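Student: have a look at this fold, sequence not included:
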């Protein structure tokens, strides 16, 4: 099983690597600031029955 996963920051476009914690369930949602531009995102993680994970981010708020 993977131990890290990436998502793309919607604000700055950077690929961000985060640790993957399957003990938190197969569907996860949490808020994290981008380490590059510091804008907050809601991170979504889904882990399927085969252990394959995918992650994506949505802005926590609208950006000007």
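Tutor: Looks like it arrived, so ask away. Please read all numbers here as calculations on a predicted model, not as lab measurements.

Student: going by C-alpha atoms from here, please, whenever you check contacts or count neighbours.
Tutor: Will do.

Student: give me every residue that touches residue 4.
Tutor: Neighbouring residues of residue 4 by Cα atoms under 8 Å, 6 or more residues apart in numbering: 17-20.

Student: hmm, 10 Å instead?
Tutor: For residue 4, the contact set (Cα atoms under 10 Å, 6 or more residues apart in numbering) comprises 17-21, 53.

Student: past the host helix or strand of residue 41, which element shows up next along the chain?
Tutor: Element membership for residue 41 (DSSP states H and E) is strand 40-47. Sequence order places strand 53-59 as the next helix or strand after strand 40-47, per DSSP H and E.

Student: the strand holding residue 41 - contacts with which helices or strands?
Tutor: In terms of contacts (3 or more Cα pairs under 10 Å, 6 or more residues apart in numbering; DSSP states H and E), strand 40-47 is packed against strand 4-8, strand 27-33, strand 53-59.

Student: another structure for you, compare them:
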């Protein structure tokens, strides 16, 4: 099941839309920002009722 999440890139501060695949449950992965192309860590937490939270953080120190 795909959902969309609007997040703010931690590098360029632009709002971007991420497609989140909830079928795999909670996950942590790297994705490049569609605006500035810098890598960010995406953390998806899926709860038992099917709700989810998405957090992002920069991979650059």
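Tutor: Nice, thanks for sending it over. As the structure is a prediction and not an experimental result, all values here were calculated from the model.

Student: got a TM-score for the two of them?
Tutor: Overlay of the two chains. TM-score (TM-score structural alignment, normalised by the length of the second structure): 0.82; 61 aligned residues with a Cα RMSD of 1.7 Å.

Student: re the thing from before, so which of the contacts of residue 4 of the first structure are in strands?
Tutor: 17-19, 53 (DSSP state E).

Student: whichever of the residues you listed end up buried, select them in PyMOL.
Tutor: In PyMOL syntax, the buried subset of these is picked out as below (16 or more other Cα atoms under 10 Å):
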select buried, resi 53
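
Student: contacts for the strand holding residue 41 of the first structure next, please.
Tutor: For strand 40-47 of the first structure, the external contacting residues (Cα under 10 Å, 6+ apart) are 1-2, 5-7, 9-11, 18, 20-22, 25-34, 52-61.

Student: whichever of these end up buried, select them in PyMOL.
Tutor: Entered in PyMOL, the line below selects the buried ones among the contacts of strand 40-47 of the first structure, by 16+ other Cα under 10 Å:
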select buried, resi 5+6+7+9+10+11+20+22+32+34+53+55+56+57+58+59
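
Student: contact partners for residue 6 of the second structure?
Tutor: Per Cα under 10 Å, 6+ apart, neighbours of residue 6 of the second structure: 15-19, 54.

Student: again, 6 Å this time
Tutor: Shown in contact with residue 6 of the second structure (Cα atoms under 6 Å, 6 or more residues apart in numbering): 16-17.

Student: state the distance from it to residue 61 of the second structure.
Tutor: Residue 6 of the second structure sits 23 Å away from residue 61 of the second structure, going by Cα to Cα, to the nearest Å.

Student: then residue 10 of the second structure?
Tutor: Going from residue 10 of the second structure to residue 61 of the second structure by Cα to Cα gives 11 Å.
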